[in-house]
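[1] Sharing a sequence plus its predicted fold:
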Amino acid sequence: MTQPKSEAAPEQPAAAPGGPGEPEPRSPREIRLVMIGLVIAMLLAMLDNLIVGTAMPTIVGELHGSEHMSWVVTAYTLATAASTPIWGKVGDLYGRKGSFLTSIAIFLLGSALSGLSQSMTELIAFRAVQGLGAGGLMVGVMSIMGALVAPRDRGKYQGMFAAVMALATVGGPLIGGFITDHLSWRWTFYVNLPLGAVALAFIVIVLKLPKVRSNAKIDYFGAVLLTVGITSMVLITTWGGHEYAWGSKQILGLAALSAASLIGFCYVEQRVDEPVIPLGLFKNRNFTMVSVIGFIVGFSMFGAVTFLPTYQQIVQGASATNSGLLLMPMMFGMLVISLVVGQAVSKTGKYRIYPIIGTAVMAGGSLLLSTLGTETSRFTSACYMVVLGAGMGFLMQITMLVAQNSVELKDMGVASSSATLFRTIGGSFGVALFGSLFTNRVTESMKAVPGFNAGGGGEGSAQMSPAKLKELKGPLLDAYQHGISNGMHTVFLWGAVISLVAVAAALFLREIPLRGGGQPGQAKPEQHLEAAV
């Protein structure tokens, strides 16, 4: 049996700047120019779904086929999740610059074709192409930054990515609404083309990375098994409780297929020279713990982003027009703390305390949000959102930083794609689980109300349309608002409980010195080896 060549990588980070496990020194000007391209690429990946989501009612109205509307999002999500680990491995084996440029080109091709779609079937197919490219955007951004900047100095730049996330979350719905109202829904896709062209130009002209030539072959069988496993998991979380009951044969069949595929994947990965995800990475305690933390961060963040606007619109009477602004307090907390933590890590080289604080604050923010009621003021709920956002700010960049610091430079793409994948899957599970809890709690709260219709969309339904909501008056509206508040209580109370798992994982992290920076007292290679075991 051939052992994977990269299994020992997590335990052997190099300490000498410019060494085989260390990025080559770069001038600040070169890094800043490359960062412009990376930031634009990340903005493309994050803005797309938010912009398109605002335009969906118009798209469905023109192309018809509302019964397939969910697949416009699902096709993109599936392709992104399934391709993420493969892009990471391709970058490690054949060069990060080439794989990143390819992913941008595929994303732009999918965007152009989506804008030209003449039917829902075409749109769904082209969104899958777009998602295939998007899977390489986030991985490419993080792995290229890992190849350019030593972990010790990375915090100086990672705050920009937190700012992009905040900008995309707030600005995406606003931009989507403006484009749909004043241009055409097709421009929600075409807008990617000039941005992508700028990103391509910066990366082609400015980015200089050593050429990688590998005779190794991609583990296609493992990639297929992983793709089937991830796809089945995403479909379970997408369809469960909506298209099919959780105990239906379709959902149980997908669960069995996912389990069998992932077990087969683990078996295959131990027997190939270049596994898609080297299982040896998980022998490193820090890599395993930040994977758990990243999963739970995705779980909590996407749950909050999904259900907080519902509460603010239905219970607090906020406008749905500028829905991105409703999340601004949470994004503000995330941005400020992420910037502060990034600078602190670069100055001190210490990071272990931040995941511990962040997971505890995230749990506290979820607990505060579980107290939201019909009488809670907008100011109070905004303060609670700031707390949750601050907790995430401690974690968003640190989890990626620790994952990348746990591997050699040659495995940077795999580390970046794994961290991204766990966060993506966590978000998918979070939306599905919280959605079921929310719907069940609202339904239970409304059963005693006259006029309640358990079938989706009727009066009192947890999935009420905006038109129906406007028709509610008096006691029925009060009861529905109480039902929404009860649903929020259940969602965030469970979110607080699940966050405690992240707190426990953070406590198991070890303070392994960050590579690079040339600071006095930095650990020697043998000290890294002792700390990693």
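    Looks like it arrived, so ask away. Numbering: from 1, shown residues only.

[2] contacts and neighbour counts: CA atoms only from here.
    Fine.

[3] Stretch 263-283: which residues count as buried?
    264-266, 268-270, 272-282 (16 or more other C-alpha atoms under 10 Å).

[4] distance between the ends of it?
    18 Å (C-alpha to C-alpha, to the nearest Å).

[5] swap in stretch 515-525?
    Terminal residues of stretch 515-525 lie 10 Å apart, using C-alpha to C-alpha.

[6] Out of the buried residues of stretch 263-283, list just those in strands.
    Among the buried residues of stretch 263-283, no residue falls in strands (DSSP state E).

[7] Can you report how many residues lie near R213?
    For R213, the number of neighbouring residues by other C-alpha atoms under 10 Å comes to 9.

[8] Excluding sequence neighbours, find me the nearest residue to it.
    Y94 (5.9 Å; C-alpha to C-alpha, 6 or more residues apart in numbering).

[9] got another, please set it beside the one above:
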Amino acid sequence: MSTPQPATPNPSTAISVQAAPFRLDWSARLMLFAVLSAIFLAAMDQTVVSTALPTIARDLHGLAHLPWIITAYLLTSTVCLPVYGKLGDLFGRKRLLQIAILIFLAGSALSGLAQSLDALVAFRALQGLGGGGLLVSAIAAISDFIPITQRGRYQGLVGAAFGLATLIGPFLGGFIVETLSWRWIFYINVPFGALSLGIIGLAFPARKKTPTPPLDLIGGLLLITGLSALVIFASVAGSTHALSGSGPWFLLAFGIGALIAFALVENFHPEPLLPLAFFRYRTFTLSVIISFFVGLAMLGSLSFLPLYLQDVRGFTPTDSGLEMLFLLFGMLGTSIFSGRWISRTQRYRAFPVFGTLLISVALGLLSTIGLTTTLWHIDGMLVVLGVGLGMTMQVLVLSAQLSVEQKHLGVATATASLFRSMGGTLGVAGFGAVFAHFIGGMSLSDTTAGLAYQSRIVQALHVDFRVAAAVSLGAFGCAWFLEEMHHLLARRSTISDDDSAG
């Protein structure tokens, strides 16, 4: 198997940043609308269920396994990312998007019809299998019809759509539960998904038929097995099982073993699911590492802030959700601005550098909150955190894409998304274990331990935010070594010239 070799950028091959004005035609606008709506749909479904969980538990009589309604979706949507990324590169994004939407809609409809919690968990897993493919294929699809010099602008829109969907989900879920039924949380996906399916069929061009390459079935099975074991370990070890038992550690060892076997298999397959030679590219490797750090710090720490707002400050669930809108305000504007700036200047490196620094500062200041911290302090830090995330998240996807050839865009997109998702999953589990250590069996309903319970929540948050800030500082250090955009463009041009000559 021939492996791609990093080419040394040649100043003579530098690409001019003075590009002609770019306009989307009607077909490209339809494709962009379909892509953004698909991203919004898949991202929103990761959080829309959260506010409906108590109602679902009462209706289906299954409180004990309730967290698996969310975990099942996150598990399947995470482990399928590399498979969708590779298949999209081989067979075209249009077909993969259509398949992913159909799976997602089937899972949504069946979830709404579920009559038991076990059935709902299974159907949520099916829904996640479509949702993960929908998300990564849609993000990669932008690169198929947007020129490389303009891609940053539209990746910023992707970040805005993702952030908006993530924060709107809990509000929409609460509204639907109060006015209709929790089942409509899933049914509502059907008309929107059908609309996206129709637009994709109309606007996306069909890919020309090409010989079917050999599929990396063994590698795919090993990767899915290894990732599944790690996600399940992270989900159960910090919550329902004590780490002193042998079961979680056996699961962890099994997952690591499967991933080691996957790495060995990839070295010999002619069309590997994830070419390990990509990790020889400095910017690609740094992009996925920083994505992992950002996912761990963001999801791991922020997941428990609503608990503080509700049980310490006395907020209602709706009010605590509104408080998180300050994060959205910072994220949306910066994500769109950074994308436009990158497209205009052809430079992006400053955004992850300053973005990860702002994330570190915001998390560090959030680690000082107490029982009576003023809300303007919390709100201000959430805005700063949102600004940092808006400068970082989608830019890292762009840098990973720029590090590889055009034909590998799906793999690059999926890998960056996978590492961010895995970081978030491990972060939630690890920081959840911290909360379990501090709080134990205490609760706010225990009147004899009310103040002690609130104090321990604050102590746990201090530890979580400090660890998250330290992790973000690690991402800040890595960001300094990213290559600038014009160097990556020059290397891509050199690789393309070598391929043409060959």
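    Yep, that arrived. A quick note: this is a predicted structure, and the numbers were derived from the prediction, not measured.

[10] hmm, back to that, aligned against the second structure, show me the partner of the residue nearest to R213 of the first structure.
    In the second structure, Y94 of the first structure lines up with F91, judged by TM-score structural alignment.

[11] Tell me how many other residues surround its match.
    With other C-alpha under 10 Å as criterion, F91 of the second structure counts 17.

[12] Now do the same for P306 of the second structure: its match in the first structure.
    P306 of the second structure maps onto P309 in the first structure, by TM-score structural alignment.

[13] now that match, nearest residue through space, not along the chain?
    Counting by C-alpha to C-alpha, 6+ apart, the residue nearest P309 of the first structure is L326, at 6.3 Å.

[14] Same question for I56 of the second structure.
    W182 (6.9 Å).

[15] Now do the SS call for that neighbour.
    Put simply, W182 of the second structure is coil when judged by DSSP: H, G, I helix; E, B strand; the rest coil.

[16] got the contact list for it?
    Listed by C-alpha atoms under 8 Å, 6 or more residues apart in numbering, the contact partners of W182 of the second structure are A52, T55, I56, G112, G173, I176.

[17] Next, the contact list for the residue nearest to the spatial centre of the second structure, please.
    By C-alpha atoms, centre = their mean, the second structure has its centre lying nearest to S421, at 4.7 Å. Applying C-alpha under 8 Å, 6+ apart, one finds that S421 of the second structure lies in contact with T78, F292, G295.

[18] Quickly find the element holding the counterpart of I289 of the second structure in the first structure.
    Counting by TM-score structural alignment, I289 of the second structure lines up with V292 in the first structure. Element membership of V292 of the first structure, judged by DSSP states H and E, is helix 285-314.

[19] Okay, the corresponding residue of the first structure for G152 of the second structure and G247 of the first structure: tell me how far apart.
    In the first structure, G152 of the second structure lines up with G155, judged by TM-score structural alignment. Distance, G155 of the first structure to G247 of the first structure, by C-alpha to C-alpha: 45 Å.

[20] of those two, who's got more company?
    When G155 of the first structure and G247 are compared for neighbours, G155 comes out ahead with 25 against 11, by other C-alpha under 10 Å.

[21] can I assume that one is in contact with K350?
    No: counting by C-alpha atoms under 8 Å, G155 of the first structure stays clear of K350, with 11.1 Å between them.
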